[in-house]
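# Sequence and predicted model, in that order:
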Amino acid sequence: MTTNTNADTAQDPGRERLLYGCMGLGGGWDTTPYGAADIAEAEAAVEAALDSGITAFDHADIYRHGKSEAVFGEVLARANGLRERIVLQTKCGIRQADGDLPGMYDLRGAAIRRRVEESLERLRTDTVDVLLLHRPDPLADLQDVADALTSLHRQRLVRRFGVSNMSAAQVSLLQAHLEFPLVANQLEMSLHRRDWLETGVLVNTPESASVGFPSGTVEHCRTNGISLQAWGSLARGRFTGLQETPAEAATARYVASLAEAKATTPETILLWWLQRHPAHIAPVVGSSRPERVRACADAVRREPDLTHEEWYGLWVTARGAALP
């Protein structure tokens, strides 16, 4: 396997331009053990990411019931020196339904520590570069959370911490209990999922009530140096595959025309649209298909090549209506 990497990026977790999302690795969403074919698929996907200049890999303990982390651990074990050249990120805090127990969120300190130890074992590594708390737990004792994170940090089991799917108020409340800064907030953000953007321009309009995204979250992250990571960044192929609405079809045509004019791929245009925002959003690309991953390479190798007018053109076309 090739291991072309950016050493500077690998040394600065939480500040990546693009991340590879490993949710698709490890076989099915069941408890069937992974096999040789799943390891080979993971190796091909990781190699495609590295060839594209991606050095950050995003996991969660629940992905494929832990099999995503486990097959990635197999890849690390087979690729000498790879671990030292990448940023390894995982998440914890979601418990899937089990028998009579419902799915729930669990940020109790002991649960966080147990989940991290299990992830480290599956990933075959001594340290996670970034740990994200996957979802907010309404029952969390934040001092208990902070004590667990501090212990993991002091033991060098985790280098840095962040959150996922949290509002500005939730981030601020957690940060008040921590002695080190949170470095990332991972949210669903794309040209299709635009509520994070719409909330900032629909202020003082009748439409504002229809946007559920917590106002001020993007601004809070920018103010406090918290990296915004965008999951679902390619909109699940909505603008590069099957379109369901006239606005999506029009957007797909516009994306394709921009890609042709700029000698790149439609996937890159979608990622550039996020990266062009002054918050320096870091998209997470989650496909397990190597060709799809390689189609994103220009989002690492080139600066976002979208004019002010083109960026707004994509936004307005995707929303299917003029801005207020």
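Looks like it came in fine.

# make it CA atoms for all contacts and neighbour counts henceforth
Noted.

# What ranges does the stretch 101-250 of the chain have for its helices?
In the stretch 101-250 of the chain, the helices defined using DSSP state H, counting those that start in this stretch lie at 109-123, 142-154, 168-175, 195-201, 217-223, 246-261.

# Pipe the ones you listed into a markdown table and attach distance to residue 275 and mean neighbour count per row.
Shown next, in a markdown table, are these (distance: least, C-alpha to C-alpha, whole Å; neighbours: other C-alpha atoms under 10 Å):
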| stretch | distance to residue 275 | mean neighbour count |
| --- | --- | --- |
| helix 109-123 | 29 | 18 |
| helix 142-154 | 30 | 17 |
| helix 168-175 | 21 | 16 |
| helix 195-201 | 13 | 18 |
| helix 217-223 | 14 | 17 |
| helix 246-261 | 15 | 18 |
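
# JSON lines please, covering those helices and showing distance to residue 87.
Below are those laid out as JSON lines (distance: least, C-alpha to C-alpha, whole Å):
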{"stretch": "helix 109-123", "distance to residue 87": "13"}
{"stretch": "helix 142-154", "distance to residue 87": "16"}
{"stretch": "helix 168-175", "distance to residue 87": "23"}
{"stretch": "helix 195-201", "distance to residue 87": "26"}
{"stretch": "helix 217-223", "distance to residue 87": "21"}
{"stretch": "helix 246-261", "distance to residue 87": "29"}
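
# alright, now check it against this:
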Amino acid sequence: MKLPINESGLAASQLIYGCMGLGGGWNRDPIQSEHITQAHEVVELALENGINMFDHADIYAFGKAETVFGQVLKEKPTLRENMILQSKLGIRFPDEEKGLPARYDFSKSYILDSVDGILSRLNIDYLDVLLLHRPDVLMDSREVAEAFHQLKSSGKVRYFGVSNMSAGQIRLLQNNCNEKLIVNQLEMSLDKIGWLETGVHVNQVAARDNVLPEGTLEYCQLENIQLQAWGSLAKGIYTGRDLENAGENVKNTALLVQRFAEEKQVSQEAIVLAWLMKHPAAIQPVIGTTNLARIQGCVEALKVTLSRDEWYTLYVSSRGVSLP
């Protein structure tokens, strides 16, 4: 089943394959042949299972994730026509020689240069979707709009979006940007539930502990901005990770996930992802595992429908306390 992303017409899969784990890790070591082999295996398995959208960022594995993916496309160029490729930019690593810290950069020149780097590493002529990775507090929305217009006009980028942004930040950017923002990628999972708690805790003291500004989820739905969920598998805490030092709510929720998986004869990953996709915002989970069996387990989520009672049982268990 394909999920049209808003007015773009992009027929995207309900699951997105996140490429952060490709390239051999977050180090400066050279790319090895086994890293390219691994990329071939996960890309082809994803496509065989109907996953046609792939999520990158220029910083993943210090650029090596995009590079090995580009090698896959170089060796099998026909794969490109079956893919929707998305990448992110705006995070800059520390520069010890200049004494600069890690920082964000949405300046026009940096955006344009970063896209050229992304296209070169991926070995492609254009990017389907470009996201701004994390909010730059010095963002000049007019400057970003100029960069987006230039990228669109040159044919280097088809569509644009953001990641980790609130409704207010998106609204400001869209106000000066002629290009429709079609995506907002947020951390959302059965463990990271601030996107739900914001609504539940309206007018309550507990709201001060939430990190997602009120109205972000609703704004994206109203403006037809596709919500994507990074960290959707919650780092495996409900699907087999050692929970010796975990809280009781995590342990109890893991048992529930296991129970539902056994009852429905699917993987535990399928339950965790189905829980996200039950929400009416039509969330697209991004899965980042390089384990082939786990990828196939994730795909099983597409045939799972949780009942309202099952969904709330998991939600309240994850909270660790009753709803107000």
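Received it, and whenever you're ready, just let me know what you need. Just so you know, these numbers come straight off a predicted model, no measurement behind them.

# ok, which stretches of the first structure are strands?
Listed in chain order, the strands of the first structure (DSSP state E) span 19-21, 56-58, 87-92, 94-95, 104-105, 128-133, 158-164, 182-188, 227-231, 282-285.

# Packed most tightly, which of those would that be?
strand 282-285 (a mean of 28; mean count of other C-alpha atoms under 10 Å).

# Run through who's touching that strand.
15-21, 58, 227-234, 271, 274-275, 293 (C-alpha atoms under 8 Å, 6 or more residues apart in numbering).

# give me that answer again for 7 Å
The contact list for strand 282-285 of the first structure (C-alpha atoms under 7 Å, 6 or more residues apart in numbering) reads 16-21, 228-233, 271, 275.

# ok, now how distant is the residue mapped onto residue 143 of the second structure from the first structure from residue 109 of the first structure?
Under the alignment (TM-score structural alignment), residue 143 of the second structure maps onto residue 144 of the first structure. From residue 144 of the first structure over to residue 109 of the first structure the distance is 5 Å, taken as C-alpha to C-alpha, to the nearest Å.

# re the thing from before, nearest to residue 54 of the first structure, of the helices of the stretch 101-250 of the first structure?
Closest to residue 54 of the first structure of those, according to C-alpha to C-alpha: helix 109-123, at 18.4 Å.

# how about residue 204 of the second structure, what's its partner in the first structure?
Matched to the first structure by TM-score structural alignment, residue 204 of the second structure sits across from residue 205.

# Spatially nearest residue to that match (excluding sequence neighbours)?
With C-alpha to C-alpha, 6 or more residues apart in numbering as the criterion, residue 205 of the first structure has its nearest non-adjacent residue at 7.7 Å, and that residue is residue 324.

# quick one, what contacts the alignment partner in the second structure of residue 54 of the first structure?
With TM-score structural alignment as the criterion, residue 54 of the first structure lines up with residue 51 in the second structure. Residue 51 of the second structure makes contacts with 13, 15, 16, 17, as judged by C-alpha under 7 Å, 6+ apart.

# Please apply the same query to residue 34 of the first structure.
Applying C-alpha under 7 Å, 6+ apart, we find residue 34 of the first structure in contact with 26, 27, 67.

# wait, what's in contact with the second one?
Think residue 27 of the first structure. Neighbours of residue 27 of the first structure in contact, by C-alpha under 7 Å, 6+ apart: 34, 38.

# To which residue of the second structure is it aligned?
In the second structure, residue 27 of the first structure lands on residue 24 (TM-score structural alignment).

# To what extent is residue 204 of the first structure buried, counted in neighbours?
9 (other C-alpha atoms under 10 Å).

# repeat for the one 4 residues further on
In terms of burial, residue 208 of the first structure registers 15 neighbours under the definition other C-alpha under 10 Å.

# Which residue, other than its chain neighbours, is closest to it?
Excluding the flanking residues, the one nearest residue 208 of the first structure by C-alpha to C-alpha, 6+ apart is residue 202, at 5.0 Å.

# Does the one you found touch residue 209 like I think?
No: assessed by C-alpha atoms under 7 Å, residue 202 of the first structure is found out of contact with residue 209, at 8.8 Å.
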